[in-house]
Every structure is written in structure tokens, then in C-alpha cells.
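Colleague: Let me see the structure of the following:
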Amino acid sequence: MDYTGYRNIAIISHVDHGKTTLVDGMLRQTLEPVHGRELKERVMDSDTLEQERGITILAKNTAVEYEGVKINIVDTPGHADFGGEVERVLGMVDGCLLLVDAVDGPMPQTRFVLGKALELGLKPMVVINKIDRPEARPDEAVDLTFDLMADLGASEEQLDFPVIYAVAREGRAFMDPDSPRDDLRELFEAVLREIPAPEVDLDAPFQMLVTSFDYSEYLGRIVVGRIRRGSVSRGESVSLIRKDGSVGRSRVAQTFTHLGLQRTEAQSVGAGDIVALSGLEDAGIGETIADPDAPEALPAISVDEPTVSMVFSPNTSPFAGKEGRYVTSRHLEDRLRREAQTNVSLVVEEITPEEFKVSGRGQLHLSVLLENMRREGYEVQVAGPQVIRREVDGKVQEPVEHLVIDVPSDYASAVIGVLSGRKGQMVQMEPQGDRTRVEFRIPSRALLGFRTQFLSMTGGEGIMSHVFDGYEPWSGDLRTRNNGSLVATERGPAFAYSISKLQERGVFFIEPGTEVYGGMIVGENGRENDLDVNVCKNKKLTNVRSAGADDSLNLTPPRRLSLEDALEYIADDELVEITPKSIRLRKKTLEPGMRAKK
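Modeller: Here you go, the predicted structure:
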């Protein structure tokens, strides 16, 4: 195929605006007629966590063919915490489909990813999705998107974007909302018409930037990227230009291209296409693979610096080693180093041989890593997330966030009061029917631990999203937690009798029968201070009390903490113990007498 027969596009949007669903539709309408079989739902969200959470975490690429033109499609994460994934892959494409919810309009993560795309000079196409919803406001969504692009410094050419209206879950898209279609034909035609073909030289020396990895049990590491110029064939020798400027030699074992969900082996691959190469085990993200006779490096991938860090260490609790396969500091270091090779926005630093400072783009970014590790069999304990401060001209600065909340109007004033108390500055407030949308500029650390409180305050009906918005001078001390912890004093099973006697003191995180140890956090105290409690004490049996008497006790259901909830809850002197089967909270110092001295 001639290189003018390619189009390379990314689909970018806020979380849950429908981009993965749209890609599914594009695949179905081009692949099912060819293969004669039906594809499964959300086929692009192949990661288990993605399927569970309904979000895209890993950037992925696929391809469809329409009217003889191969359209390479990159499905990118919508959450700013996975911005490293976004920044890696936007350099592979020439245009983007900006998917905007017809009800919500552009949201904070839309701003983040769109800003990256515009900086790279990508040609945007705006797709207004979910226009079938009763509360849809497509014209207003278009106007808000135009204002956002102008605010981000888009060029006149970028501001002259085509608009397509869609109902992605039904596989429909059309240019005129008054003349809807039953397929995505007009979307495909607009991509061919509006997105420029890659400008490349097939006869020039080979050059390609590594943007992501895949892995095969048979082929080992597979590098993925877009060929900028020239071509390469299997078995051919290439130069590997590393980030430090050194140049090595390697050999391409096999060359692959993509179509639909298949990776197809090819004799050679050429400029303009997004391809996969095996045999390059030493290649790293952001490094250049080039013709050995003309080894010229491409610009390295630029990634925004981390804003949040946590300290990881092996599990040292009395229950250490009972549930996991990988429990030593060597196991932990090897796993973190491997992650840092492919996760370009993650930084791993050794503090001591037993402790590692892991920095990322946000709490969700790090919690997804922890969740994957526990599922792989690791035991680890982590300190609470801390924002990364920096010093400029002798003054301390901290990261700040652009926060958008959407709440029922009855709750708006209470939420605004809490955010103002956390040093948030209200930027805009807009009533939307029986709901209110409020925008804040707020220190990143003020949002640590806020999500659970926010959902409680709004009866679970509030929606919040935020994105990193730069650095500002340190805003002073900030108190985000007003309650102490209930801390177990003994090791053993928790009894209903003890919990029933103590539950007026606070809220428990455990239920009767849970194994606890001294120093383990079993609940939240109703007051500011920590309270040591013995939940392992049972009432003595007598001839007038049967063993089943505890069944009649009226116990309040415990508060179940997810991994994210646990990370948000813990104070500076506490840790989260994470194993394949359990998530526990504990004090850093387990002995009560030693804690009192600190």
C-alpha cells in the first residue's frame, strides 16, 4: 500500500464519554463484514482493571481499512493520572477525534489531553457523542469546545474544526443532526477528508521512535512505534540510539503491522505506518531505532513531571508472608524497576535497601500499580501519598489542580464550604437544572482524602474530576482529616461482644472474626485523637449465657475500604498493608508505648 493510503488518529476525551465504545463501533463495521463474526463488547479495554473500572488505563492501537485506506487508531486514557500514556502516543498520529459528551461538555481531562494534542499541532475533529440523551445540549457543547481550544492557544486552522454528531453505543455518526444515519460512514469519510496523510520519505534512511511495548511468550519484548522515514525488513540490522546518546547495534527479528485486532507479520514495514518489531530486547521507551549507516536520533518523548509520591517497602506486619508469593525487598525492587521501564511517567528512587520512593502523576496512577502488584502475588506496605514540592527562586511551590464538581443543587453550598476550607478558590459556578457545576483551583494535597467525604456529603450523587494545573506558592498548613484511628492492642480474632461495646466510639472497618494484630487500625475514632481498643476480648461463658448469645447483638455494618479509600484515609504515622487477599491499615510503630513517646 502506498504511504498516502494511511491516516493516523488518536481518540481522546474525558473518562466515560464513550471513546472506547466508538472504537468498538469502528471495528465492528469494518471487521465483522470481513470476518463474518460478531465482536465482543469493549474489546479495546483488554486489561482486567479496565474492564472492572470502566476506564482506559493503557494506550492501545488498532487499525481499520476503509475505501482502501488504512486508518491507524490509538485509544488513549482519559484520566490525567495516566498522562504518560497519552504523551507517548500522541507523537505517533497526525490528527485526533476529540470526543465530547453532549450533556457534560468538555471536562478537565478533556482540557489536559487536548492541550497536549494542540501543542503537537494535531488536526482536531470534534465528535459530539450521546446526542440522543434527553438533556443533551450539542450546540452548547460545540461552543464550549471552541472556547476551550481558543483558551489553549489553538491555531486558526485548528479552530476551524469539523463537527460530527454521534450515538457511539448504537454505532451511528453523522454531520447533520437533522439527517441522522444508521452507521459510521460519514465519520470514516470525514477522517479521510480532514486528517492529513503522513508526510514521509520512503527512500530516506530508516528512523522510528519507540513509544510502547508489548510482550509475547514466543517473541519476547515487542516494540511499537510509528516509522518516520524509510522502511525496515525482518532480519535487518539497525542502530539503537539511547537516551544518553550512546549507540548500540541490534537486529530486527520480525516485523508486524496491525489490522483490526490482529497483529500481522510482514516482510517489511514502511514510513507512515504504526508497526511492531521483535528482537530489540534492549530498546527503551523514547529511544530511536535507525539505519546503522545514518543513526540520527528523534526528539525524546516529553513527559510532565510527577506530582505525587508514596514510599513502598516490603510488608513487615505480624501477618507478613502469609498470603503473597513475592515478599522481599529484592522482589519489590525488581518489580518497580520493570514498571519504570514501560511506565514513562513513573519515577523510582531507592531511599534505603528496604524503602523506595515511587512518584507518579496522581494517586490513581499509583493505586493502579499497587492493585496490579497485589494481583500478581506481591506483599507491600505503603505510606500515604505526598505531593511533590519544588523550590523556585528560594520559594517553595506546590502542585495545584483544576477541579470540577457536579452536584445536586441542595448539596452545592456545603461542598463549596468544605473546599473553601481546604484552600480552594472558586473559579466559576453554573446552575444546570436541578444540579450545579462548580469549578475550583485548589492545592493537590487538599484533594487527598476528599473523594470519600465528597461522596458521603452528596449521597453518592456527586461527580468530581480534576487535572494538574501547574504550580503555585505553598499555601500553608492544611488539615484534611479531623478524626483519629481505633487501634487494636491485641492479636487474635475480633469478637462481636467487644465491637458492640466499642462501636459508640467510632466506625469500625472490620467485622467479627477478622484476624487483627496489635497496632492494626480497626476503625475511625469519633474524636481527633487515636484510641487503643481491645477487640479480641470475649464475654466469659456462664451457665446462663449460651455460646450463641452474640447473635442477638446489634452491630453497625463496618465501613468497607477499597485500596483508594485506604490510601486516602491514612495519616502520616500510618501505613496501608497490601497483600493478594487483604488490605489492612496499621500504625508505622505497632507498640502502643513506643507510639506514645514519639
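Colleague: going forward, measure contacts between C-alpha atoms and count neighbours the same way
Modeller: Fine.
Colleague: As a check, name the ranges of all strands in the stretch 401-550 of the chain.
Modeller: Taking DSSP state E, counting those that start in this stretch, the strands of the stretch 401-550 of the chain run over residues 425-432, 435-443, 463-473, 485-488, 492-493, 506-508, 515-516, 520-525, 531-533.
Colleague: do the same with the stretch 151-300 of the chain
Modeller: 163-167, 172-174, 207-209, 212-216, 220-229, 231-233, 237-241, 247-251, 254-259, 262-266, 268-270, 274-278, 288-290.
Colleague: Now tell me what touches the last one from outside.
Modeller: Pointing back at strand 288-290 there. 205-210, 238-242, 295-298 (Cα atoms under 8 Å, 6 or more residues apart in numbering).
Colleague: which ones are touching the closest residue to Ala283 other than its chain neighbours?
Modeller: Spatial nearest neighbour of Ala283, excluding adjacent residues (Cα to Cα, 6 or more residues apart in numbering): Leu240 at 6.8 Å. Counting by Cα under 8 Å, 6+ apart, Leu240 touches Val247, Gly248, Arg249, Ser250, Ala283, Glu287, Thr288, Ile289, Ala290, Pro295.
Colleague: Make sure Gly360 is actually in contact with Leu369.
Modeller: No: taking contacts as Cα atoms under 8 Å, Gly360 lies outside contact range of Leu369: 10.1 Å.
Colleague: Between the two, tell me which one has more neighbours.
Modeller: Neighbours were counted for Gly360 and for Leu369 using other Cα atoms under 10 Å; Gly360 has more, 27 against 13.
Colleague: for the more buried one, what are its contacts?
Modeller: Contacts of Gly360 (Cα under 8 Å, 6+ apart): Asp81, Glu305, Pro306, Thr307, Val308, Ser309, Ser345, Leu346, Val347, Leu366.
Colleague: Please give the structure of this sequence too, so both can be compared:
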Amino acid sequence: MLRQSKVFRDNQTVQERIMDSNDLERERGITILSKNTAITYKGTKINIIDTPGHSDFGGEVERVLNMVDGVLLLVDAVEGPMPQTRFVLKKALALGHRVIVVVNKVDRPAARPDYVINMTFELFLELEASDEQCDFQVIYASGLKGQAGLEPDALGNDLEPLFEAVLRCIPEPRVQIDAPLQMLITNLDYDEHKGRIGIGRVNAGTLTKGEVKICKPDEADRVGKVSEIFVFENFAKVPAVKVVAGDICAFAGINDVMIGETVADKANGVPLPSIKVEEPTVKMSFSVNTSPFSGQEGKFVTSRNLRDRLYRELERNLAMKVEDGETAETFIVSGRGTLHITILIENMRREGYEFMVGPPRVIHKVLNGKKLEPYEDAIVEVPEQYVGAAVDLLGKRRGQMLDMQASELGNTILKYRLPTRGLLGIRNSLLSASRGTAILNTVFHGYEEFVGDISTREQGSLVAFETGQTTSYALCSCQERGQLFLDPGVEVYKGQIVGIHQRPGDLSINVCKKKAATNIRSNKEQTVVLDAPQDFSLDDCVEYIEEDELVEVTPVSVRMCKNPRMARRGGR
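Modeller: Next up is the predicted model:
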């Protein structure tokens, strides 16, 4: 759409997934942050907002859906609507937005557009869409070729049918141009020269440079001054003198503006309802690094550095909460899910922070004297020969099967409802049980009654016996005890987790032992054959650890260790 709107020069090099500009988004292939741009088609300006699809980043979706009048629902012509599609679509339908369904990749050999449309219609019915919303326009497209059409076997030479559908089906903004100014802040940006930049849609009136009122329901008003105004054209911010109601814009000059506040007319300003997002379901502890290797690899290592960074995250991340922990050096961070928090951890370590995090724990509620916990719907796609292993694993995690059906691609789709606690650490177990072939998607369902204890890990940890450097000689004998994480020549410290024990319970091992020197000369040293170490990513480490374990995060390394504070209390 951007290319056909002449956003780029004819000879300009354009990278893939240009809207996913964040490094983590490109590496993981997912959208984490909502971003907006605008194109012009036949004299009409069309604002486009790209939202995440994963429910862990639902806070991004909930705050930007207030800025739009309609949505394009992108559906794969082979796979159909994905489980994560349900969350975003449910929010859009609840706001009464019209939906255009775009069936993409219809040129793939295995494309089945009729089946996909039926599945999408059933999803609309499940989400209680209105009769008007269920009568959605369907556009068939091949995004890679830049073609679209009203029939799957009759695509045009460009995306004109899609542009025409947007103009025809998406209503114009319903705003009051002559009313006093009202603009809800839904996003923040930062510029080294201009400072904080507020982004939102002008709901009423006209935004111009000068003094405005900053207000929020049930809070005291204050006055600020807008120094610069920008509108989004093509793929850049363009300076503007004024912005009328209905358009999305950005402004600079008010360095304390926050998401959810209203920029209003100084004399007659009335605040808009603030943005409300769903409550967090998972929490993790962040603390200062206390390992023997602390301070060697990070730039920001103190509790003050950690506190400032976490509370600065709250300015943009509405779905996250930060609270003080048991000690002055500990903070409790709550989010929508484990992925939501691990993205923050990865961003912080890339910025130079060094700290420790504890295992994820679910957030319970008490209602009418009953203890409730969060539940999620899990959709697992697995080859037929591994269905038994997947069912057994989900059953142990207190999962209840909702549905099981065979897909046309030769796999079996399992639908389960289980406590969020049961999902902690399940991804690696599921991949091991299915030889790396299982695909897991989860969607938050709601709070239900607490079901008791759930065993999430059957094996213990291999723990370093002393501080030193690993040797091939020591690792050769230690690998008989389980799966190791390290190569020879790596510095370790006492209490560091260096592998997975093959039995329940932890085992201390000496991975730094050197071969005793003798006065007997040998023409040939004994050949040591080592198994390849298991490579754990940050997400894997967070999923692996239990209550008495921590993950040490630095810009260079990610290590796991036993929690010395738990050991002093008599932990395992």
C-alpha cells in the first residue's frame, strides 16, 4: 500500500516489514509497538495504524483503537484466522468498528479462500458481532505481488480494489470541527531536540500552536504550551500550522504530557474519558544483581538506575505495573503475560542494564471469598503422531480439552482451557515432546476458581560446586548427570545453574575440576568427547526457573543461579 501510494522514490531501497522498525520486532518477526503512518489516495488522506496481534501486547491495541474508524483484518489464505486474531478483533467489534477482511497470499498453491472466509464468519459470530459487522467486505490479495481483487482467481494489477474498499466501507470521522479542542493522547515519542512528543487524534476543534489545557477526569487541570505540530504524511512527520478534528497528529512542547490525558481548549476544555486497559495477569521480581560476577558487564547496575528505568516504562506501557518489593533493591513488575515482561527485560539489557529477575507468578484475585486465578485458551497444532504426548502434557497442567479436530494440512488442532500457571514453562516441554514441530498460541480467557498445585517441572538443576573456569575433563564426567548448558573455558560461580539434572532434585557438580598432573609422559592425550550444550535464550531461562532460582541478566550474558536468600530460608 505504501509503495503504490508513491511513498518511496522509484530508486529507493525499502527494507522488508518497514512498519516493524524495532530491532526486537525484526528479530522475532512479531509486532510489539503500535505505529502509524498515512497515505493519500485520490485526494483522500488515509491514516494507517499497525497494531500487535499477540494478546500480551493488548495494551498497545486497546489504546490505539480509539483513533480509528475501521479495521483491515488480515487473514492467511491457507491458515485462516489465527488464535491471536480473536483478541484484536474482539476489541474492534466491541467499539462498533466496520471490518474489511483481507485474505492474503491467495496465490499460494495450498490456498483455500472459501474455507478461510467461513472460518472468519464463524469467528465473527462467536465474538457476537452485529448483523451489520457480519456483512463484511472481502478483498483477496497477494501482498508480495501488490495485487488485489474481489475474487480469489481474478486479482487486478495493483491494490486499487483494496483502496476503493477502504473509501467505500470505512466511514469518515464523526467529529465536531467547530467545537472546543479535545485531543486524547494515545502514544508518546521522544526527540533529542524537541523532547517528549504527544501523539493522538483530534476529536473536536482545531489544534494550533499556543497555550492549551492538559486535563484528565478526577484530576487537577494544568496549562501547557504547544510549540510545534506535525502530521503524518507518507512515512514521515511533516510540520503543520494547525490540525482539524478527525486527523491524527503529533505535537512537541509539553514535556510532562502522559498517555490518557486530554489536550483541550484553554478556556472551555473538557477531558475525554481516559484509556482503560485490562489488568495484568503475571508478575515477576526485578532486583539488583548480587552474583559474584555483578558489575562486570553492565553500565547501569544500581537500584536507583533500575527504579528510574522501570517507572519510565510506565509512561508508555499502560498494561504494565511496577511496585516496590520486600527490600529497597527489589521491584515487582506486572504484565499481561511472560512475553510482555521478557520483551522489557531484553530491551533493558540492550540498553546496558544489569539485574536479576525471579520466576513468573500469576496474579490471583479473591471474589466472594473464593480464590480465583487467570485462565487461558491454548490452541496447539501438532502432527498426528505426537498428539498423545501433547494431550498427556496438557492434562498434567490441569488443562481441559475443548475441541480436537484434524486440519487439512495433516496436523491435529487441540483446543484447551487451562490455568495460566500451567502454561508457565510449557513451550519447551511441548517442543521436546513433539520434536520441535508443535505450534502453541494462547489467548487470555478470564478468571476462574483456583485448582490447586500444578507440577511444572519434573527435573532438578545441576548447580556449580565452586567458582572457576569450566574444563573439558570435568564436563566429560558431569554430562552423565544430565544436559549441560556450558562449553569448556567458561567462567562460572558457586551456585550457578549449569545444566538440567536427569532426575528430580538439584545436584551440585564440579565443572571446574582439572586433570591431576603426573610424572608419566603419554604420547597421546585421552580424547574427550562432549555433547553439544543446550542453548537457552532469555525466554527459555525465564520459563525454566522455579521459586528458589533467579535469572541474571547483563548486556553480555544471561545466566541462571540458585537464590541465596531462599537457601538461607531453608529452600530446596
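Colleague: What's the TM-score once they're superposed?
Modeller: The TM-score (TM-score structural alignment, normalised by the length of the second structure) is 0.97; 570 aligned residues with a Cα RMSD of 1.6 Å.
Colleague: re earlier: widest-spaced pair of the contacts of Leu240 of the first structure?
Modeller: Ala283 and Pro295 (14.5 Å; Cα to Cα).
Colleague: returning to what we had before: shared with the second structure, which of the contacts of Leu240 of the first structure?
Modeller: Retained in the second structure: Val247, Gly248, Arg249, Ser250, Ala283, Glu287, Thr288, Ile289, Ala290, out of the contacts of Leu240 of the first structure (criterion both residues aligned by TM-score structural alignment, their matches' Cα atoms under 8 Å).
Colleague: ok, those residues vs Gln397 of the first structure, which is closest?
Modeller: Glu287 (31.9 Å).
Colleague: residue contacts, the counterpart of Lys321 of the second structure in the first structure?
Modeller: Structural alignment (TM-score structural alignment) places Lys321 of the second structure against Val347 in the first structure. Counting by Cα under 8 Å, 6+ apart, Val347 of the first structure makes contact with Pro306, Ala340, Val358, Ser359, Gly360.
Colleague: Sitting in strands, which of those residues do you find?
Modeller: Val358, Ser359, Gly360 (DSSP state E).
Colleague: just to revisit the earlier point, quick one: map the residue nearest to Ala283 of the first structure onto the second structure.
Modeller: By TM-score structural alignment, Leu240 of the first structure lines up with Ile214.
Colleague: what about its match, distance to Val226 of the second structure?
Modeller: 11 Å (Cα to Cα, to the nearest Å).
Colleague: Also Glu313 of the second structure?
Modeller: 24 Å.
Colleague: Of all the strands of the stretch 401-550 of the first structure, which one comes closest to Glu217 of the first structure?
Modeller: strand 463-473 (37.3 Å).
Colleague: Which part of the second structure matches the closest one?
Modeller: By TM-score structural alignment, strand 463-473 of the first structure lines up with residues 439-449 in the second structure.
Colleague: Contacts made by the matching stretch with the rest, please.
Modeller: Under Cα under 8 Å, 6+ apart, the answer for stretch 439-449 of the second structure is 55, 83-84, 87, 370-382, 427.
Colleague: buried subset of those residues?
Modeller: When those are checked for burial by 16 or more other Cα atoms under 10 Å, the buried set is 55, 83-84, 87, 372-382, 427.
Colleague: Which members of the contacts of Gly360 of the first structure are positioned in helices?
Modeller: Of these, the ones assigned to helices by DSSP state H are Leu366.
Colleague: Distance to Ile416 of the first structure added to the contacts of Gly360 of the first structure, as TSV?
Modeller: Output for those, formatted as TSV (distance: Cα to Cα, whole Å):
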residue	distance to Ile416 of the first structure
Asp81	24
Glu305	30
Pro306	28
Thr307	24
Val308	24
Ser309	27
Ser345	32
Leu346	33
Val347	34
Leu366	28
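Colleague: How many residues are close by the aligned partner of Arg221 of the first structure in the second structure?
Modeller: In the second structure, the residue matched to Arg221 of the first structure (TM-score structural alignment) is Arg196. For Arg196 of the second structure, the count of nearby residues is 19 (other Cα under 10 Å).
Colleague: Ok, Gly570 of the second structure next?
Modeller: Gly570 of the second structure, neighbours per other Cα under 10 Å, totals 9.
Colleague: now swap in Glu504 of the first structure and tell me
Modeller: Counted with other Cα under 10 Å, Glu504 of the first structure comes out at 12.
Colleague: same check, this time on the one 4 residues further on
Modeller: For Phe508 of the first structure, the count of nearby residues is 23 (other Cα under 10 Å).
Colleague: same check, this time on Val231 of the second structure
Modeller: Residues near Val231 of the second structure, counting by other Cα under 10 Å: 21.
Colleague: show me the contacts for it.
Modeller: Lys237, Val238, Pro239, Ala240, Val243, Ile248, Cys249, Ala250.
Colleague: quick one: what's aligned to it in the first structure?
Modeller: Using TM-score structural alignment, Val231 of the second structure sits opposite Thr257 in the first structure.
Colleague: Would you mind measuring from its match to Asn529 of the first structure?
Modeller: Thr257 of the first structure is 61 Å from Asn529 of the first structure, by Cα to Cα.
Colleague: How about Asp147 of the first structure?
Modeller: For Asp147 of the first structure, the distance to Asn529 of the first structure - Cα to Cα - is 49 Å.
Colleague: repeat for Thr452 of the first structure
Modeller: Thr452 of the first structure is 20 Å from Asn529 of the first structure, by Cα to Cα.
Colleague: What's the PyMOL syntax to select whichever of the contacts of Val231 of the second structure are buried?
Modeller: This is how PyMOL selects the buried members of these, with burial counted by 16+ other Cα under 10 Å:
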select buried, resi 240+243+248+249+250
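Colleague: Closest one of the contacts of Val231 of the second structure to Pro171 of the second structure?
Modeller: Nearest to Pro171 of the second structure among these, with distances taken as Cα to Cα, is Ile248, at 15.6 Å.
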